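In: Next comes the sequence, and after it the predicted model I'd like to discuss.
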Amino acid sequence: MKPIDMHGLRAHAVRATLSTIGIGMAFTIALALAAMSSQISDAAGTQPPAALPSAAPVAASATKPFVAPVGAVMAVPAPGVRDERSFMHGIGQADAGGGRTWVFFSSSGVPPRGANRDGNWPHDVYVGQWAPGEPHVSNLRTFIKRPEAQEPVSVAQNSKGTIFITFEDGWNAPRNVSQRYGVYGQNLQPIRPYPRDVESGGHSGHVAAVGEQFVVFYSADWVNGGGVDNLGTGGGVYANVYDGRGRLMRHVNVAAHVREWWPVVAGSPGRALLVWQKYIPDSTIASLQYAVLDPDTGKLTRPEESVDPFRVQYYVYAAAYVSAIDRFVVLATLDTGRAVAFLVDDQGHRTAELGCLPALVRESSIAVEDNAVYVPTQDGRLMTLALAADHITLRGTQRAPFAWGNTGVTGIASGDSVHFVSLSPEGLREADFKSHGEVAAGPADRCVVRAAQ
């Protein structure tokens, strides 16, 4: 299938790298990245398509760590870098039992080879395991394999240990693409296995567990024009609630048939926080939106403060639930180039806010350990925030030993460290960070905390 001009809608290889648009990257930063971008482009452009991977275990590629120069925005590719998503796109994790963690990701092979010669993306879903003390995810194998691309994968695990996997799928899709899913036990034995449809024509889906249930938050349709690089926007966001065995319980129209898209969801024991972006005509930025969903009733709670609270860079936001304080945390990179963090309770009210933070990396997740969260930043660092129910503090940062990728980053908290896995055009990049190894924030990072009124 040939590429079309839709974000998240199949073989997007003809489009410019979305993460570079609207950010206003400085000329000096482009110079700092030129050498690396040239290496990536050369490696991507000269390799012929490899044979399709088998379902047998595959070996991870060995890559030389790249140390980000101080002050360089290593997470943002320089102009000319091909679409990173065509190599790898989407990553998630689940508890495998016995102290081990499943790591799922969508990739065009291991190592990734990028788009096929016809421009189509060949992504499959892979799985491997990681355990504390190990430097890398191991025992990689193909988990779901079909023609066309299965990406970006999103993963959630409910209170019973059941794993829900969802992604948009170009295989055998009557409407070009379909948001699909599968449900598996903690040992990956099928319960309601792929392929199951969330919605034909659905795309960009993200899943979270709420108690024993699962909430899939996804977009549908596409409106040409506007958005990043004038490529268009999604045509609405919707939620499906599934029981612990993957059976549909209810459908919720969150923002139907409007130019709102790129859904992100986080789950608490009783609620789901839905976060998405809204198109602003004649603008290169979006309006952040959020709502709280009760999956038992389908009721949406949207206080006035949750409507158009911030102007954000397209696609650069994330959310997580922090059980230690019973709050959702949201981080977003604003149109100013700085990030904001805020806490949301189960009624949708913001209880704390901290601005003027380093910009976070696009499509990176938030790692949670007790009352601290860890977030990759665009300047090549890992940021730590300490949280209370009505207070956020920037605890400090650590330098990353490689360039963060823009197509998926996940962090696994384990005792006194957090293991991060980042997707890249070269394969998985991994590093351990001590949970209290950060240096104090410098003057450029310090912000003022204020409690939400």
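Out: Everything's here; your move. Numbering: from 1, shown residues only.

In: CA atoms for contacts and neighbours, from now on please.
Out: Will do.

In: Would you mind measuring from the nearest residue in space to Lys434 that is not next to it in sequence to Ala441?
Out: Using Cα to Cα, 6 or more residues apart in numbering and skipping the chain neighbours, the partner closest in space to Lys434 is Ser417 (4.3 Å). Computed as Cα to Cα, to the nearest Å, the Ser417 to Ala441 distance reads 19 Å.

In: Check Trp222 too.
Out: Distance from Trp222 to Ala441, counting by Cα to Cα: 42 Å.

In: So for these two, which sits in the more crowded spot?
Out: Using other Cα atoms under 10 Å as the criterion, Trp222 and Ala441 rank with Trp222 on top: 25 against 16.

In: which residues does the more buried one contact?
Out: By Cα atoms under 8 Å, 6 or more residues apart in numbering, Trp222 lies in contact with 6, 232-235.

In: can you check Arg259 too?
Out: 223, 233-236, 278-279.

In: circling back: wait, isn't the residue nearest to Lys434 in contact with Ser435?
Out: Yes - Ser417 is within contact range of Ser435, at 4.6 Å (criterion: Cα atoms under 8 Å).

In: Just give the closest residue to the most centrally placed residue in the chain, not the sequence neighbours.
Out: In the chain, the C-alpha nearest the mean C-alpha coordinate belongs to Glu363, at 3.5 Å (Cα atoms, centre = their mean). Among residues not flanking Glu363 along the chain, Gly408 sits closest, at 5.1 Å (Cα to Cα, 6+ apart).

In: also this one, for the comparison:
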Amino acid sequence: MEHCMPRPTSLPFRLRHALLGLACLTCTLAAATLAQASAPDPRQYMHGIGAVPATAANTFNVFFSASGLPPRGADRNGSWPHDVYVAQWHADTGVLDAPRIFIQKPEAQEPVTVARNRTGQVMVSFEDGWNAPENVTQRYGIYNTALRPIKPYPQQVESGGHSGHITAVGDRFVVFYSDGWINGGGVDNLGSGNGVYVKVYDGRGRRLHDINIADERREWWPMIAGGNTRALLAWQQFVPGQSEANLKIAVLDPVSGRVTGEQLLHKHLQYYTYSVAWLPAVERFLLVGVAKGNGFADLIDSEGKLRASISCMPATVREAGITISDRTAYTPAADGRLLQFAVGPDSLTLSGTLMETGEKPAQWRPVGSIGLLRTSGSLDWLSLTEKGLELLRFDPAKAQPPSAVEQCR
């Protein structure tokens, strides 16, 4: 399989298990048909970005996956040559230092996801195509705050695992990942993952829990956020005969390994278009996404109870981050703006929208972006594009109140 079909990430998670066992001719014809039927996938250039505090005050290490700088996309064989890069961003000045390669191996290491625990260890994880017996594998490494190795890459989460996202809760790391693939249905009729799973590690990389969340069911694209004592899990569920998914959530206690509060939160979800974050000031999780063609936002407590919601607002962006500033949250809108939310323990409102300081709509791409707070109070948003990493600036003081239309009134 490795030799009969290149590993293009334009096939959602490589159609890995869907195509296992097919003859090389079948692989070639399937890839050619798919290439003719769809536009080039922007993820072949860059895919996945995250940031954690660095050693120096007001400095962050920004990690992202890219096929070179500037990104060159797929190679002549159609494979994706992503490496993991890191660059320091300075909150005092807004300067992003020159990126350097952090992890480099043949075949793609993407999309990168990163977390820092209470004691300063940093976990970096991604789906990896290098030396992977099952075509891809979810791998990780653990480093100290200065990014010196503690249990460095390549450590294995799961052979054949993919789509992993990670968080930290206290001194523990939680890896939420998918495994398996079933052909047919979903986006472009390419199929779905076949289950979501959790592994919990300590700061030295020792595995503490191995938990089946949805074992060998058509559920995938796991997203996660870590709170004080719990993690919120969110993932999508395949719905036969429909072009939209169900969105499910559950709450994990990383100490006991217990999972509670599993529920179907939204129907008619736009595939892959949802994100989660933790708001320490109000001790709540925020989940945003798109369903029934409109954006939504939910405020969820550490037991999985829905405390407040916005059922209709502008659509959000696939793989875009949520940035928190005390009781205010921001995330990109599909029309090129930022959405601003005012959050309380039991309240959630769309409080404003922001345009980039150049007053031009941002060209958000569905491959990853994150917002970073300047010490001045402004926002730097780092967005991955086909041409490279783009830095956009927003001034929360210039937020405009949402219109009645934007609130679906």
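Out: Nice, I can see it. For clarity, every value in this text was computed on a predicted model and none was experimentally measured.

In: coming back round to it: what does the residue nearest to the centre of the first structure align to in the second structure?
Out: Applying TM-score structural alignment, one finds that Glu363 of the first structure aligns to Glu319 in the second structure.

In: Report the contact partners of its match.
Out: Glu319 of the second structure touches 48, 272-275, 366-369, counting by Cα under 8 Å, 6+ apart.

In: thinking again about what came up before, could you save the contacts of Arg259 of the first structure as CSV and add columns showing secondary structure, neighbour count and distance to Val329 of the first structure?
Out: Converted to CSV, these look like this (DSSP: H, G, I helix; E, B strand; the rest coil; neighbours: other Cα atoms under 10 Å; distance: Cα to Cα, whole Å):
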residue, secondary structure, neighbour count, distance to Val329 of the first structure
Val223, strand, 17, 30
Thr233, strand, 26, 26
Gly234, strand, 28, 25
Gly235, coil, 19, 26
Gly236, strand, 26, 24
Lys278, strand, 25, 20
Tyr279, strand, 22, 23
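
In: Among those residues, which one sits closest to His203 of the first structure?
Out: Gly234 (8.9 Å; Cα to Cα).

In: which ones are touching that closest one?
Out: 7, 219-223, 258-262 are the contacts of Gly234 of the first structure under Cα under 8 Å, 6+ apart.

In: residue in the second structure matching it?
Out: Checking TM-score structural alignment: Gly234 of the first structure goes with Gly193.

In: related to what we said a few turns ago, what's around the residue nearest to Lys434 of the first structure, how many residues?
Out: 17.

In: what does it align to in the second structure?
Out: By TM-score structural alignment, Ser417 of the first structure lines up with Ser378.

In: The top strand by length along the second structure: what's the following helix or strand?
Out: In the second structure, with assignment by DSSP state E, the single longest strand is strand 258-279. Next in sequence after strand 258-279 of the second structure, counting helices and strands by DSSP states H and E, comes strand 284-291.

In: quick check: stretch 151-164 of the second structure aligns to which part of the first structure?
Out: Mapped onto the first structure using TM-score structural alignment, stretch 151-164 of the second structure spans residues 192-205.

In: contact partners of the matching stretch?
Out: Residues outside stretch 192-205 of the first structure that contact it (Cα under 8 Å, 6+ apart) are 8-9, 144, 152, 154, 166-168, 173-184, 216-221, 240, 245-246, 262-264.
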